[in-house]
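**Student:** What follows is a predicted protein model with its sequence.
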Amino acid sequence: MYQPVRIAPSILSADFMNLGADIAMIEAAGAGFVHIDVMDGHFVPNLTMGVPLLKQLKAATSLVCDVHLMIDNPLTEIPWFIDAGADLVNVHAEALTADELVCAVAMIHEAGCKAAAALKPKTPVSALDPVIDRLDMALVMSVEPGFSGQSYIAGSDRRVAEVAARARAAGNESMLIQVDGGIGEVTAPLVAAAGADVLVCGNAVFKAADPALALQTVQAVADVARLTALAGGEA
């Protein structure tokens, strides 16, 4: 059954002096997730937010708290973020061995949360193979992780299609595909047509003149592209 494309605004691009108002705005505008970028300055060259912010955020919204761990030691820190209120925990395949990735997904599921695994742009999609049959979501990065405001890497939609094909082959028809990086009104249709279900938007939403309208516009154009693709390319 078709599910509308959902938008996951990344609060890395929000106004931290008015974060509560920004969260209320995206929730009222119809966001499906709130995307929380956790960076440790080692796995990626930036430092961002952590457990204290997530705890306060969880108490302030009914949106799905989608925690993207861009860190070197996810096996250590996964329990911290689950305890703080994460609904979905996203770990990077590059930070873990294949066995550790299996362990991480099991740890997340055993705690009652949804499990996701992320890929940097140059990481082979096959890195998801050890867990693709049990993931709730896979994240295809369409920029190099670390900073907001980067431009979409051309061809990322082909990687989305490859992830979708591998999930189907593994019998995981319910797995969501998320795309993060340079997603806006122009690029959203590309990845949605390829099979993306959840689109992370940062500057395209929070830096827009009318953030709520921008969110709704990206969702609308992505939905049209996805439905057209499912209908076999008919307008």
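**Tutor:** Yep, it's here.
**Student:** okay, CA-based contacts and neighbour counts for the rest of this
**Tutor:** Will do.
**Student:** so what's the closest residue to D72 other than its chain neighbours up against?
**Tutor:** When the adjacent residues along the chain are set aside, D72 lies closest to F43, with 5.2 Å between them (Cα to Cα, 6 or more residues apart in numbering). If a contact means Cα atoms under 8 Å, 6 or more residues apart in numbering, then F43 has M70, I71, D72, A95 as its contacts.
**Student:** now swap in P9 and tell me
**Tutor:** By Cα under 8 Å, 6+ apart, the neighbours of P9 are I26, A31, F33, V34, H35, L199, V200, C201, G202, V205, F206.
**Student:** Excluding sequence neighbours, find me the nearest residue to the first one.
**Tutor:** Leaving out its chain neighbours, the residue that sits closest to I26 by Cα to Cα, 6+ apart is A212, at 6.4 Å.
**Student:** So which elements touch the helix or strand hosting that neighbour?
**Tutor:** Following DSSP states H and E, one finds A212 within helix 211-230. Packing partners of helix 211-230 (3 or more Cα pairs under 8 Å, 6 or more residues apart in numbering; DSSP states H and E): strand 6-9, helix 19-29, helix 188-194, helix 203-206.
**Student:** here's the one I want to compare it with:
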Amino acid sequence: MKYPLIAPSVLAADFANLQREVEMLNDSPADWIHVDVMDGVFVPNISFGLPVCEAIHRHARKPLDVHLMIMQPERYLEAFAKAGAASLTVHLEASPHLHRTLSQIRELGCRAGVALNPHTPVWLLENVLHQLDLVLLMSVNPGFGGQEFIEQTYRKTTELRRMLQSAGSAALIEIDGGVSNQNAGALVEAGATVLVAGSSVFKADSPAEAIGQLKSAGRQPVA
């Protein structure tokens, strides 16, 4: 598999034409479709829930990468798996029984992921590395799209890559927030394997072309 994988976030899509947007992603170079679920409690915003995830899945031909920015995510794992999630990512900050939650995700047949907010250190994952299929590093504070990329993400990505390598883990490293052609190459060089992009894709004149450009930028060596 050639990295980076690109996972456009439908949080930035045109909700009035969501089927059309999903069909565009089907025909684009995108690898996954990123679905941000927000509850207005864990993050200061409300996005969408199970019915919208189900609707996206009905039209999607690419895996749904579901990012649960919610409290008590374990209550909804089975429902989101049934709604079509190929991967389920929960926040370490919202999961006091993380080992149990990751086991539940894997039992549901989904890729198991953990997300970390910008201030959360990667070493807190040390005791669950063997259960992880992916780690999502937030490169903005979660809750809203269109925010400015946090520069410390490069160092954090490198630190996480070293930790995964030392543990013999093949977990993917996903970056979410402020990803663009300007930082994609440096993120991949630091260790990122999956790039989430919202505004930089859906606000482009040609979103499909923007996805291809982002993938190319991630494969360019950094000067």
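**Tutor:** Happy to help now that I have it. These numbers come from a predicted model, not from an experiment.
**Student:** circling back to that earlier point, what's the residue nearest to I26 of structure 1 aligned with over in structure 2?
**Tutor:** Mapped onto structure 2 by TM-score structural alignment, A212 of structure 1 lines up with A208.
**Student:** who touches its match in this structure?
**Tutor:** Residues near A208 of structure 2 by Cα under 8 Å, 6+ apart: M24, L25, D27, S28, P29, A30, V201.
**Student:** from what I can see the last one touches K215, true?
**Tutor:** Pointing back at V201 of structure 2 there. No: if you go by Cα atoms under 8 Å, V201 of structure 2 and K215 don't touch, sitting 11.4 Å apart.
**Student:** for the residue nearest to D72 of structure 1, helix, strand, or coil?
**Tutor:** coil (DSSP: H, G, I helix; E, B strand; the rest coil).
**Student:** So it versus M70 of structure 1, what's the distance?
**Tutor:** 6 Å (Cα to Cα, to the nearest Å).
**Student:** biggest helix in structure 2 by residues?
**Tutor:** Counting by DSSP state H, the longest helix found in structure 2 is helix 153-167.
**Student:** what does whatever helix or strand comes next after that helix contact?
**Tutor:** Toward the C-terminus, helix 153-167 of structure 2 is succeeded by strand 172-176 as the next helix or strand (DSSP H and E). Strand 172-176 of structure 2 is contacted from outside by 133-140, 157, 161, 191-197, using Cα under 8 Å, 6+ apart.
**Student:** and strand 172-176 of structure 2, how far from the chain's centre?
**Tutor:** With Cα atoms, centre = their mean, to the nearest Å as the basis, strand 172-176 of structure 2 stands 6 Å off its chain's centre.
**Student:** Stretch 76-95 of structure 1: which residues count as buried?
**Tutor:** Neighbour counts over stretch 76-95 of structure 1 (16 or more other Cα atoms under 10 Å) mark 78, 81-82, 84-95 as buried.
**Student:** Which residues are in contact with A59 of structure 1?
**Tutor:** Contacts of A59 of structure 1 by Cα under 8 Å, 6+ apart: none found.
**Student:** Likewise for G185 of structure 2?
**Tutor:** A217, G218, R219, Q220, P221, V222.
**Student:** Would you check that the last one makes contact with L187?
**Tutor:** No: in this structure, V222 of structure 2 is not within contact of L187 by Cα under 8 Å, at 9.7 Å.
**Student:** and those two? which has more neighbours close in?
**Tutor:** L187 (25 against 13; other Cα atoms under 10 Å).
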